[in-house]
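Colleague: Structure, please.
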Amino acid sequence: MRPVKDGVDSGYSTAASSTTSSTASLPQVTLTKMHLEHLNKQMSRMSALDRLRFATVMFPNLYQSTAFGLTGLVTMDMLAKIQAESPEAPSIGTIFLDTLYHFKETYDLIDRVKARFPHLTIHIYRPDGAENTAEFEEKYGEGLYDMAEELYDWIAKVEPQQRAYTELKVAAVLTGRRRSQGGARDSLSYIEVDNETGIIKINPLMDWSFSQVKSYITEHDIPYNVLLDQGYKSIGDWHSTSPVSETEDERAGRWKGRAKTECGIHNKMSRYAQFLSGQQEQQQQSSEQEQLSSALEKVERSQQISVM
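Modeller: Predicted coordinates:
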């Protein structure tokens, strides 16, 4: 499976790899509970286009995070319209997490999207130390997504996302999540705060149905993933995505037959992430203990010298 083409000259921006990424240095936009409730109430009265207009003015360092699903494509088109009507409006870049296991049809779609929106900058983030599937499997092993699913999610999605947020200094992201997608998403708000990163998450089409999204795509002739016509409604990695029936939830084809509904990007910290956090905390405690022991030894030596 071919990788997505990169290069600044083509409108893509490829991220440098780093294993030391952290969201600790990210700029924070602080919203109180009352402020969040007020903003969500205001957004409930707006159209999706006006929500996006508002978000581009309200939030600094705003990006769109997308895997080029239908909702993300609608958002791109609306952002392009905002840019066209107000050239002075900030240009919103797109973050794409290339797990290296996307369908060929998804990579083909990105090329068509770039042709449709030539001024769009796509920031591509891949697993650390891998530019293609062969390199990924040489470094992490074949079938990692089956043998150690949460470890795979961390390597292929969560760590690249954290690296993207850090390197791009992201303060807020536009997502394609909608309540009608089912699962844990049925209680979404228009604006949320990720408690683990402090990132503001904005869901401008949160109240749209699948049919509304699809109708917009058709009406505005926006390129979309051809797998949609084969029964796929929500498309991720090829190894964990299946077609769905008309009566199933939109995301029922993701990790079909398992209780899992999210990959680690939008859900609470995975067990593997918790393990890494625990390891870091243990190392910090060990370092602090060593510093304390060293300080006590110096005090004892000083006292012994003064007695002599």
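
Colleague: rest of the way, CA atoms for contacts and neighbours
Modeller: Will do.

Colleague: Packing partners of the longest helix belonging to the chain?
Modeller: Ordering each helix of the chain by length in residues (DSSP state H) puts helix 271-307 first. Counting contacts by 3 or more C-alpha pairs under 8 Å, 6 or more residues apart in numbering; DSSP states H and E, helix 271-307 packs against helix 149-153.

Colleague: Which stretches in this structure count as strands?
Modeller: 12-14, 62-65, 93-97, 122-125, 172-174, 191-193, 200-202 (DSSP state E).

Colleague: quick one on the thing from earlier: now the longest helix of the chain: how far from the chain's centre is it?
Modeller: Offset of helix 271-307 from its chain centre (C-alpha atoms, centre = their mean, to the nearest Å): 36 Å.

Colleague: Kindly report the same for stretch 182-201.
Modeller: 12 Å.

Colleague: try stretch 73-91
Modeller: Taking mean C-alpha positions (C-alpha atoms, centre = their mean), stretch 73-91 and its chain are 20 Å apart.

Colleague: Then stretch 148-160?
Modeller: So, by C-alpha atoms, centre = their mean, the centroid of stretch 148-160 is 12 Å from its chain's centroid.

Colleague: want to throw the strands of the chain into a markdown table with distance to residue 106 and mean neighbour count?
Modeller: Putting these into a markdown table (distance: least, C-alpha to C-alpha, whole Å; neighbours: other C-alpha atoms under 10 Å) gives the following:
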| stretch | distance to residue 106 | mean neighbour count |
| --- | --- | --- |
| strand 12-14 | 16 | 19 |
| strand 62-65 | 15 | 24 |
| strand 93-97 | 11 | 23 |
| strand 122-125 | 14 | 24 |
| strand 172-174 | 20 | 27 |
| strand 191-193 | 28 | 20 |
| strand 200-202 | 24 | 24 |
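
Colleague: I'd like the structure of this one too, to check against the first:
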Amino acid sequence: MSLVDKIVEEPAKEELDRINAELEDATPQEIIKWAVDRFGDGLILACSFGGISGMAILDMAVKIKPDIDVFYIDTDFLFPETHQTKEEAIKRYGIKPIAFKTKLTPEAQAEKYGDELWKRNPDLCCHIRKVEPTREALKGRSAWITGLRRDQSSTRRNVRPVEWDYKFGLYKINPLAYWNEREVWRYIFKHNVPYNPLHDQGYPSIGCTHCTSPVYGSEDSRAGRWAGTGKVECGLHIKLPQTESSSQ
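Modeller: Model prediction:
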């Protein structure tokens, strides 16, 4: 049972298999169009203004549904370049991205949990500053669009275009599931899509200032996230069974 009020029922595995079989050869734009037609205003797009996948999807989505709802999570620790990219996207696409953030200020978090929680317990820090605000963002929604790709990390190798999100109790749409990084960059350059300038400084994956570092050589593109901690996901996209403890 999800911790948010579900407004759509979980589909049977056979139904998800059928949908993904139908979309197996679909373009990202066709997947987005399918989601728009299926979920209408119940659909919302998550864009961090950090990753290239999210920017490519944003460009595609506004061409299909110009008034699509867009949200981002303001952790209070975003890079200035991320805010810059958001402002460029607002000017370019005429969007009004909705910011969601925890009510716990950085100062209040330090007072409650101690200084630099991200160093001592990055899972808890992400839960407070990313997972719970996302839960709020998805309330009342039937589906959300994400930038997940199979090539991003070992934890994402089985991503499919349409999934059921047990954590939040709605459909998860991954239009770029089968694309690789080169294909995303090709789209970015072909369509002159704005992207976070930190990508040109060795940051293939961009999160919070305290937990993001450059990546070198042949390292995994997400190796710069929580480097040295063993952590590879913020908690938003970890697959869960059908029940979840509120402490997770």
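
Colleague: Any chance of a markdown table for the strands of structure 1, columns distance to residue 292 of structure 1?
Modeller: As requested, the strands of structure 1 are exported to a markdown table (distance: least, C-alpha to C-alpha, whole Å):
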| stretch | distance to residue 292 of structure 1 |
| --- | --- |
| strand 12-14 | 43 |
| strand 62-65 | 43 |
| strand 93-97 | 42 |
| strand 122-125 | 40 |
| strand 172-174 | 39 |
| strand 191-193 | 37 |
| strand 200-202 | 38 |
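
Colleague: now for structure 2, which residue lies nearest the mean position of the chain?
Modeller: residue 146 (4.6 Å; C-alpha atoms, centre = their mean).

Colleague: residue in structure 1 matching it?
Modeller: In structure 1, the residue paired with residue 146 of structure 2 is residue 175, using TM-score structural alignment.

Colleague: That match contacts residue 67, correct?
Modeller: No. Under the criterion of C-alpha atoms under 8 Å, residue 175 of structure 1 makes no contact with residue 67, lying 9.7 Å away.

Colleague: hey, where'd the helices end up in structure 2?
Modeller: Using DSSP H, helices in structure 2 cover 13-22, 28-39, 52-64, 80-93, 106-113, 117-120, 122-126, 132-138, 181-190.

Colleague: Tell me which of those helices lies nearest to residue 172 of structure 2.
Modeller: With C-alpha to C-alpha as the measure, helix 28-39 is the member of the helices of structure 2 nearest residue 172 of structure 2 (9.6 Å).

Colleague: In structure 1, what stretch matches the closest one?
Modeller: Using TM-score structural alignment, helix 28-39 of structure 2 pairs with 48-59 in structure 1.

Colleague: ditto for stretch 206-215 of structure 2
Modeller: Against structure 1, stretch 206-215 of structure 2 falls on residues 235-244 (TM-score structural alignment).

Colleague: Would you mark the buried spots in the matching stretch?
Modeller: 235, 236, 237, 241, 242, 243, 244 (16 or more other C-alpha atoms under 10 Å).

Colleague: nearest to residue 105 of structure 1, of these?
Modeller: Nearest member of the buried residues of stretch 235-244 of structure 1 to residue 105 of structure 1, counting by C-alpha to C-alpha, is residue 235, at 10.1 Å.

Colleague: Distance of the residue nearest to the closest one when sequence neighbours are not counted relative to residue 231 of structure 1?
Modeller: Leaving aside its sequence neighbours, residue 235 of structure 1 sits nearest to residue 241 (C-alpha to C-alpha, 6 or more residues apart in numbering; 6.1 Å). Per C-alpha to C-alpha, to the nearest Å, residue 241 of structure 1 is found 11 Å from residue 231 of structure 1.

Colleague: With residue 56 of structure 1 instead?
Modeller: 34 Å.

Colleague: quick one: stretch 47-61 of structure 1 to chain centroid distance?
Modeller: Put simply, stretch 47-61 of structure 1 sits 18 Å off its chain's centre (C-alpha atoms, centre = their mean).

Colleague: neighbouring contacts of that stretch?
Modeller: 29, 43, 62, 78-79, 82, 89-90, 92, 169-172, 202, 204-205 (C-alpha atoms under 8 Å, 6 or more residues apart in numbering).

Colleague: what comes up buried for it?
Modeller: 48, 49, 51, 52, 53, 55, 56, 60, 61.

Colleague: Ok, stretch 158-170 of structure 2 next?
Modeller: Buried, per 16+ other C-alpha under 10 Å, within stretch 158-170 of structure 2: 159, 160, 161, 162, 163, 164, 165, 166, 167, 168, 169, 170.

Colleague: so that stretch corresponds to what in structure 1?
Modeller: The aligned range for stretch 158-170 of structure 2 is 187-199, by TM-score structural alignment.

Colleague: which residue lies farthest from the center of structure 2?
Modeller: Computed with C-alpha atoms, centre = their mean, the most peripheral residue in structure 2 is residue 111, at 28.8 Å.

Colleague: What is the equivalent residue in structure 2 for residue 259 of structure 1?
Modeller: Under TM-score structural alignment, residue 259 of structure 1 pairs with residue 230 in structure 2.

Colleague: I'd like to know how far its match sits from residue 122 of structure 2.
Modeller: 10 Å.

Colleague: between the two, which one's more packed in?
Modeller: residue 122 (17 against 9; other C-alpha atoms under 10 Å).

Colleague: Identify the residue of structure 1 aligned to the more buried one.
Modeller: In structure 1, residue 122 of structure 2 lands on residue 149 (TM-score structural alignment).

Colleague: same check, this time on residue 194 of structure 2
Modeller: Match for residue 194 of structure 2 (TM-score structural alignment): residue 223.

Colleague: Pull the contacting residues for its match.
Modeller: 109, 112, 113, 116, 217.

Colleague: likewise residue 60 of structure 2?
Modeller: 29, 32.

Colleague: still on that earlier bit, so can I have TSV of the buried residues of stretch 235-244 of structure 1 showing distance to residue 154 of structure 1?
Modeller: As requested, the buried residues of stretch 235-244 of structure 1 are exported to TSV (distance: C-alpha to C-alpha, whole Å):
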residue	distance to residue 154 of structure 1
235	19
236	15
237	14
241	18
242	22
243	25
244	26
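
Colleague: Which pair of these spans the longest distance?
Modeller: 237 and 244 (15.2 Å).
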